[in-house]
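Undergrad: sequence below, structure please.
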Amino acid sequence: MLKLLLFCVLLVTCWPVAIIAVLLYPLIWLLLLPFRLVGIVVGGTFDLIAALFFLPGRILRTI
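TA: You can find the predicted model right below:
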């Protein structure tokens, strides 16, 4: 909701910049998509390493 309000303020105050922002937003989103995917993969890898590290403790706790 805040982004929409900021866009409306930008549209009223400086409409050419708002139109350029609307046109460039999908392009920037596509350029940043690989970095998001790498972040998801790295986060999953760290979670897997943490789970493997804590696995012996979890097994011993249940005994």
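Undergrad: use CA for all of it now, contacts and neighbours both
TA: Fine.
Undergrad: how about the helices of this structure, start to end?
TA: 2-13, 15-62 (DSSP state H).
Undergrad: just put those helices in JSON lines and tack on mean neighbour count.
TA: Compiled in JSON lines, those are given as follows (neighbours: other C-alpha atoms under 10 Å):
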{"stretch": "helix 2-13", "mean neighbour count": "12"}
{"stretch": "helix 15-62", "mean neighbour count": "11"}
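Undergrad: one more to put side by side:
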Amino acid sequence: MSFPTLLLWLLLALVCWPLALLALLLWPVVWLLLLPFRILGFAVGGGLALIQALFYLPARLLGWRG
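TA: Below is the predicted model:
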């Protein structure tokens, strides 16, 4: 945790501690809900990288460097 982040958390805890407590308790739930979308993003990115590699394969075999 970086120093500015720590200062912001301390400020939030001093000014509005119920909101800070709620954020700390709900963050793992939000992370779990967003996890499938992150996994889907990795899968889509890998699929697009595979398609790109297939398109560039003939040029790479002919000696093109890019």
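Undergrad: just give me the residue right at the centre of the second structure.
TA: Nearest to the geometric centre of the second structure sits residue 38, at 6.6 Å (C-alpha atoms, centre = their mean).
Undergrad: which one in the first structure is aligned with that residue?
TA: Mapped onto the first structure by TM-score structural alignment, residue 38 of the second structure lines up with residue 36.
Undergrad: how much space between its match and residue 28 of the first structure?
TA: To residue 28 of the first structure, residue 36 of the first structure is 12 Å away according to C-alpha to C-alpha, to the nearest Å.
Undergrad: one more: residue 60 of the first structure?
TA: 49 Å.
Undergrad: with residue 42 of the first structure instead?
TA: Distance from residue 42 of the first structure to residue 28 of the first structure, by C-alpha to C-alpha: 22 Å.
Undergrad: which ones are touching residue 12 of the first structure?
TA: If a contact means C-alpha atoms under 8 Å, 6 or more residues apart in numbering, then residue 12 of the first structure has no contacts.
Undergrad: show me what it lines up with in the second structure.
TA: Checking with TM-score structural alignment, residue 12 of the first structure has residue 14 as its match.
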